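Engineer: Fold the following and give me the result.
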Amino acid sequence: MLNNGLWMPAFGIGTYSLHNETCFNSVYTALKNGYRLIDTAYMYGNEDVVGRAVRLAVLLPAM
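Structural biologist: Take a look at the predicted model:
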């Protein structure tokens, strides 16, 4: 539990060293398998790919 009373997911995916299709596939698959925590930052330089994976994972129905 965080200081503000909200719960933070216990499992997440880090995107520090992920780029291009490896990043997309990893984030997309993680989200489709129930992950709800994505550790990312502007300095990682992959926000466009992370964003694309999040959009598609949310918009497409479960397979």
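Engineer: rest of the way, CA atoms for contacts and neighbours
Structural biologist: Noted.
Engineer: ok, Leu31 touching Ala57?
Structural biologist: Yes. If you go by CA atoms under 8 Å, Leu31 and Ala57 touch, sitting 6.4 Å apart.
Engineer: of the two, who's got more company?
Structural biologist: A direct count of neighbours by other CA atoms under 10 Å for Leu31 and Ala57 places Leu31 higher, at 20 against 17.
Engineer: run this one through as well so I can compare:
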Amino acid sequence: MSIFNRKLDRYKPYISRSLNIEYMNDNFTKESLEKVCRKYNYEIDRRKKMSTIVDEIYDLIV
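Structural biologist: Down below sits the predicted model:
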């Protein structure tokens, strides 16, 4: 199976971790990430910067 035929994930559209983090920073809000984290029983602190939140939850979501 080729890497180009793989299904694109909503939170992981790229192969690279750094591109995925950049994508999440640009396309998601704190509120939307909070909803996703609640599915995994993880609470985020919305007072933090978006980049910090994405760094914290990246491994959980992807």
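Engineer: List the TM-score for the superposed pair.
Structural biologist: After superposition, the two chains reach a TM-score of 0.29 (TM-score structural alignment, normalised by the length of structure 2), with 35 aligned residues with a CA RMSD of 3.8 Å.
Engineer: Next, the buried residues of whatever helix or strand Thr52 of structure 2 lives in.
Structural biologist: Element membership of Thr52 of structure 2, judged by DSSP states H and E, is helix 50-61. By 16 or more other CA atoms under 10 Å, the buried positions in helix 50-61 of structure 2 come out as Met50, Ile53, Val54, Ile57.
Engineer: right, and out of the residues you listed, which lies closest to Leu19 of structure 2?
Structural biologist: Nearest to Leu19 of structure 2 among those: Val54, at 12.1 Å, using CA to CA.
Engineer: wait, what's in contact with the closest one?
Structural biologist: For Val54 of structure 2, the residues meeting the contact criterion (CA atoms under 8 Å, 6 or more residues apart in numbering) are Ile21, Met24, Asn25.
Engineer: Surely the last one is in contact with Met50?
Structural biologist: Yes. In terms of CA under 8 Å, Asn25 of structure 2 counts as a neighbour of Met50; the distance is 6.5 Å.
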